[in-house]
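In: take this sequence and fold it.
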Amino acid sequence: MEVNTLRILFTVISFVAFVAIAIWAWRNRNSSQFKDAQNLPFDQD
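Out: Got it, this is the predicted structure:
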């Protein structure tokens, strides 16, 4: 494989991973976990 082919392959794989993470983060099923996590810095023990 050429170096340019590897670069293209890595770019495509990175983009697919980014889209998959974005879809996972925006699913309604995960919203309650993220709402809890967004308040963690403000919790006083």
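In: CA only for contacts and neighbour counts going forward, please
Out: Fine.
In: which residue is nearest the middle of the protein?
Out: I21 (3.0 Å; Cα atoms, centre = their mean).
In: SS state for that one?
Out: helix (DSSP: H, G, I helix; E, B strand; the rest coil).
In: and if you look at Q44?
Out: coil.
In: count of neighbours near it?
Out: 5 (other Cα atoms under 10 Å).
In: structure for this one too, so we can compare:
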Amino acid sequence: MVSGIVTALLLVTFIAGSAWVWSPRRKREFDEAAQLPLNDNDLENSR
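Out: Coordinates of the predicted model:
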């Protein structure tokens, strides 16, 4: 019984997390975060 409840809660959490990640409102923020490793401006200024 308990394992079924835990499984259901984890499934709901996974679906909610997936909906949050794939939300169109988050695209701009994730695109900016994806570009962080490619931006060398901070490394050049710190040397």
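In: still on that earlier bit, which position in structure 2 aligns with the residue nearest to the centre of structure 1?
Out: Matched to structure 2 by TM-score structural alignment, I21 of structure 1 sits across from G17.
In: who's in contact with stretch 31-39 of structure 1?
Out: A25 (Cα atoms under 8 Å, 6 or more residues apart in numbering).
In: now it: which residue numbers in structure 2?
Out: Using TM-score structural alignment, stretch 31-39 of structure 1 pairs with 27-35 in structure 2.
In: mind reading off the mean deviation between that stretch and structure 1?
Out: In the superposition against structure 1, stretch 27-35 of structure 2 averages 0.6 Å from its aligned positions (mean Cα distance after the TM-score superposition for structure 1).
In: one more: stretch 7-19 of structure 2?
Out: Looks like 0.3 Å for stretch 7-19 of structure 2 (mean Cα distance after the TM-score superposition for structure 1).
In: and the strands in structure 1?
Out: Remark: no strands are assigned in structure 1 by DSSP state E.
In: just to revisit the earlier point, for R27 of structure 1, see how far away the residue nearest to the centre of structure 1 is.
Out: 10 Å (Cα to Cα, to the nearest Å).
In: got it, and D43 of structure 1?
Out: Taking Cα to Cα, one finds D43 of structure 1 at 25 Å from R27 of structure 1.
In: more neighbours: which of those two?
Out: R27 (9 against 6).
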